[in-house]
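[1] Have a look; sequence and predicted model below, questions after that.
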Amino acid sequence: MNESTARGIRTGTRTGSGSGAAADAGGGLLRRVRPVVGSWDAALVVALILVVAAGALTIEGVASPRFWRFVTLEVIPIALIALPMTLVIITGEIDLSVASILGLTCTVMGQLWLWGVTSLPVVIVLCLLLGALLGAVNGLFVTGFGLPSLAVTIGTLALYRGLAYVVLGDKAVADYPPEWTMGAIAPIPGLTIPWMILVVAALAIVFALVLHATPIGRGLYAIGNNAEAARFTGIGVARTKFWLFVATGAMSSLAGVFWTLRFASARADNGMGLELAVVAAVLLGGVSIFGGRGGLLGVIAAVILLGTLRNALQLAYVPANTLTIITGSLLIVSVVGPNVAGMVRERLRRRRSVTP
């Protein structure tokens, strides 16, 4: 054994070009994996696994296919709205009128049915156009008049919900064809999960590609980080935000159509308070309330996590008020948690940089 080899063994290093290349490759792989493993998205996935495991061990019925059917049915409308809401919040804006758009869509759908418009495909198209129009109203006030989206959408939250009561009052329309109401929640053949989840998955892929793999997505992050700088680089900030509000309105109406068909009932109070669940899921998914940071993987994981937790606690006979408290607490954690984690990482980085 020569001296250099012995020195390498004592210091824990390897000699030879082949072993050095392998070490470099392993180190490169570790550098690529470490950010993913230590990310907020990974933490949400781990939390979801722990919640499912704990629920299956302690609450009867959590492990059953029937439980996951109800979880899926609950998260579908939340996921539909959370997809465009993610993009809106990344640009530094917010839309709190989404649940009211859902409710107004339900009542318009019911009123059209009462008026004799019995072609549901036509009704659905009209409802989606209505949602896009309502979103355009939000976008016009925010981008055309320069008003803060928080104030605008709080106002339209009340306005659209009030219009829902004007359209239908306290009545409920429930005589839709069974082939539509049952078809909306029909399971995938061989499974208990409703087929509508495939539509959500397809839309999630489209939104993820737009956000993470196109210049449009890079522009959204640029707007969220610094709208003025983004404008100077040629990005149409106002136009982009306007169309995001239109997309949010249309997706909220799609959620309203699903809501109506799932419960076979069009009512003015449909989806009341759903905006809290949507915003909580987006922020818990790692999207910064200040814009410029976040992704769809974490949001989808957060939607499933919140839906699973809520349904599991309902099986455990936890009161509805307690569930609301838990949702609010998670909303606070979702805002504070990433910032605290970032501060801790920065402090550790500085400590390592000064350590000899």
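    That came through fine. Residues are numbered from 1 along each chain as shown.
[2] From here on, just use CA atoms for contacts and neighbour counts.
    Fine.
[3] helix or strand for the residue nearest the centre of the chain, which one?
    In the chain, the C-alpha closest to the average C-alpha coordinate belongs to A82, at a distance of 3.3 Å (Cα atoms, centre = their mean). Under the criterion DSSP states H and E, the helix or strand holding A82 is helix 65-90.
[4] Can you point out the buried residues in that helix?
    Of the residues in helix 65-90, 67-90 count as buried by neighbour count, 16 or more other Cα atoms under 10 Å.
[5] any idea which helix or strand comes after the host helix or strand of S252?
    Secondary structure from DSSP H and E places S252 in helix 237-263. If you walk from helix 237-263 toward the C-terminus, the next helix or strand you reach (DSSP H and E) is helix 274-284.
[6] Just the angle for that following helix relative to helix 65-90, thanks.
    80 degrees (axes from the mean of the first three to the mean of the last three Cα atoms, to 10 degrees).
[7] What is helix 274-284 packed up against?
    Using 3 or more Cα pairs under 8 Å, 6 or more residues apart in numbering; DSSP states H and E as the contact test, the elements touching helix 274-284 are helix 65-90, helix 98-114, helix 296-315, helix 320-354.
[8] and the ones you listed, which is most packed in?
    With neighbours defined by mean count of other Cα atoms under 10 Å, none of the helices and strands packed on helix 274-284 is more surrounded on average than helix 98-114, at a mean of 28.
[9] what's downstream of that one, the next helix or strand?
    Per DSSP H and E, helix 98-114 leads on to helix 120-139 as the next helix or strand towards the C-terminus.
[10] next up, a second structure to put side by side with the first:
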Amino acid sequence: MDNKNVIISNKTNLKTFFFKWEWILLVLFIIINIVNSFISPYYLNVNQLLDATMTFLDKAFIVFPMIFILILGDIDISVGSIVALSSVIMAVLYNFGVPMLAAIIIGLLVGTFCGFLNGFLITKFNLSSIIVTLSTMILYRGIAYIILKDQAAGNFPHWYSFLGWGYIGGIPFILIIFTIFAITFGLLLHKTTFGRYVYAIGNNIKAARFSGIKVDNIKIIVFTLAGFMSAITALFLTSKMGSTRPNVALGYELDVITMAVFGGVSTAGGKGGIIGPIISIFTIGLLRYGLGLINTPAPTMLVIVGFLLILAVLITNFKK
């Protein structure tokens, strides 16, 4: 009986391992790349695939803190507006004569403060995260419009374009920075006490409080990180475009949440990891790139991505 139990246990462990959502997502990623290679003969080109990452990795920086927020059982729909506000303030300051490096630092500080304000309002006044971030989404975007109205600001120094379009050893600079942040947030989530506290809060916030976990402090830190990473996105997005307007990054919050949820992060809190969303980022990004090679209309791309998200939810529920 003991041997039979061991065999059954091993089979169950193997089945659980290979039917993890990350493996299913990886298979889907491979299938999409195979299909894209048949759709366009120009798809499977290493240099072009590396270049393609520059078209979608700017918003991917926000996915990392969004994973933490969703695991906490919260949500942040103000990140796109934080990107816009950070970008506008940075550009306007530079056009007013502030050195570009100083303008970048101020832009990062603005984004970080916006994230901190979200966390502060949510925790200190015990408010719903969706209500607070919906309000600040309107507020931050409104401030950007007040500052710049409906105009564009640009004329950045030549070296600034390196952030969005530069290479180091043939590898896009943005891909290198993305990898560094991926490793950092992965270690923070899976290998530190802070990460364990995030999971504990998402699973049962009352039990976490009774266990002595400083829930409010952790939430403030996580939302502040979301603001900071939104400002990082603003740096790369503005560098790519060469200018900015108050309406940049519209819909980024939905894209970011989609990438996280499609990567297996539960919107109910307490579940998710870093690997799934990373695979999700490249799956959705390269899918759009491949469809773009055959001039697929943007609405059609939205339908396909929406279908994949529904598929992810259905498969996850079917597994349960």
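    Right, received. Where do you want to start? None of these values were measured; they are calculated from a predicted model.
[11] So after superposing, what's the score?
    Between these two chains, after superposing, the TM-score reads 0.93 (TM-score structural alignment, normalised by the length of structure 2); 316 aligned residues with a Cα RMSD of 1.9 Å.
[12] between the helix holding A82 of structure 1 and helix 237-263, how big is the angle?
    For helix 65-90 of structure 1 and helix 237-263, the angle between their directions (the same axes, to 10 degrees) works out to 160 degrees.
[13] Just the buried residues of stretch 189-208 of structure 2, please?
    Neighbour-count burial for stretch 189-208 of structure 2, with 16+ other Cα under 10 Å as criterion, is recorded at 189, 195, 197-203, 205, 208.
[14] let me redo that: stretch 51-58 of structure 1
    Of the residues in stretch 51-58 of structure 1, those buried by neighbour count under the rule 16+ other Cα under 10 Å are 51-52, 55.
[15] same deal with stretch 169-187 of structure 1?
    For stretch 169-187 of structure 1, the neighbour count (16+ other Cα under 10 Å) marks 172-174, 176, 181, 184-187 as buried.
[16] same check, this time on stretch 239-254 of structure 2
    Counting neighbours by 16+ other Cα under 10 Å, one finds that the buried residues in stretch 239-254 of structure 2 are 239-240, 242-249, 252-253.
[17] and which of these is nearest to K124 of structure 2?
    Comparing these against K124 of structure 2 with Cα to Cα places E253 closest, at 23.8 Å.
[18] list the contacts for that closest one?
    Taking Cα atoms under 8 Å, 6 or more residues apart in numbering as the contact definition, E253 of structure 2 lies against 76-80.
[19] gap between it and S78 of structure 2?
    When Cα to Cα, to the nearest Å is applied, the distance between E253 of structure 2 and S78 of structure 2 equals 7 Å.
[20] Give the equivalent position in structure 2 for N339 of structure 1.
    Superposed on structure 2 with TM-score structural alignment, N339 of structure 1 falls opposite N317.
[21] Now do the same contact list for its match.
    N317 of structure 2 is in contact with no residue at all, counting by Cα under 8 Å, 6+ apart.
[22] Aligned counterpart of G97 of structure 2 in structure 1, please.
    For G97 of structure 2, the equivalent position in structure 1 is taken to be G116, counting by TM-score structural alignment.
[23] and that match, how many neighbours?
    When neighbours are counted by other Cα atoms under 10 Å, G116 of structure 1 registers 8.
[24] give the contact list for the corresponding residue of structure 1 for I274 of structure 2.
    Under the alignment (TM-score structural alignment), I274 of structure 2 maps onto L296 of structure 1. For L296 of structure 1, the contacting residues are 83, 86, 204, 207-208, 285, taking Cα under 8 Å, 6+ apart as the criterion.
[25] Mind telling me the two of these farthest from one another?
    F207 and G285 (15.1 Å).
[26] And L87 of structure 1, what's its match in structure 2?
    Residue pairing (TM-score structural alignment): L87 of structure 1 is matched to F68 of structure 2.
[27] mind listing what that match touches?
    189, 198, 222.
[28] gap between it and L134 of structure 2?
    Between F68 of structure 2 and L134 of structure 2 the distance is 18 Å, computed by Cα to Cα.
[29] What of L293 of structure 2?
    Following Cα to Cα, the distance that separates L293 of structure 2 from L134 of structure 2 is 35 Å.
[30] G212 of structure 2 now?
    For G212 of structure 2, the distance to L134 of structure 2 (Cα to Cα) stands at 30 Å.
[31] If you drop the residues flanking it in sequence, what lies closest to the aligned residue in structure 1 for G264 of structure 2?
    With the correspondence set by TM-score structural alignment, G264 of structure 2 lines up against G286 in structure 1. Spatially, and ignoring its direct neighbours in sequence, G286 of structure 1 is nearest to G294 (5.3 Å; Cα to Cα, 6 or more residues apart in numbering).
[32] The one you found: how many residues sit nearby?
    Burial of G294 of structure 1 is recorded as 22 neighbouring residues (other Cα under 10 Å).
[33] Please name the nearest non-neighbouring residue to K124 of structure 2.
    Among residues not flanking K124 of structure 2 along the chain, D216 sits closest, at 7.8 Å (Cα to Cα, 6+ apart).
[34] what span of structure 1 lines up against stretch 187-202 of structure 2?
    Using TM-score structural alignment, stretch 187-202 of structure 2 lines up with residues 209-224 of structure 1.
[35] Please apply the same query to stretch 35-46 of structure 2.
    Mapped onto structure 1 with TM-score structural alignment as the criterion, stretch 35-46 of structure 2 occupies residues 54-65.
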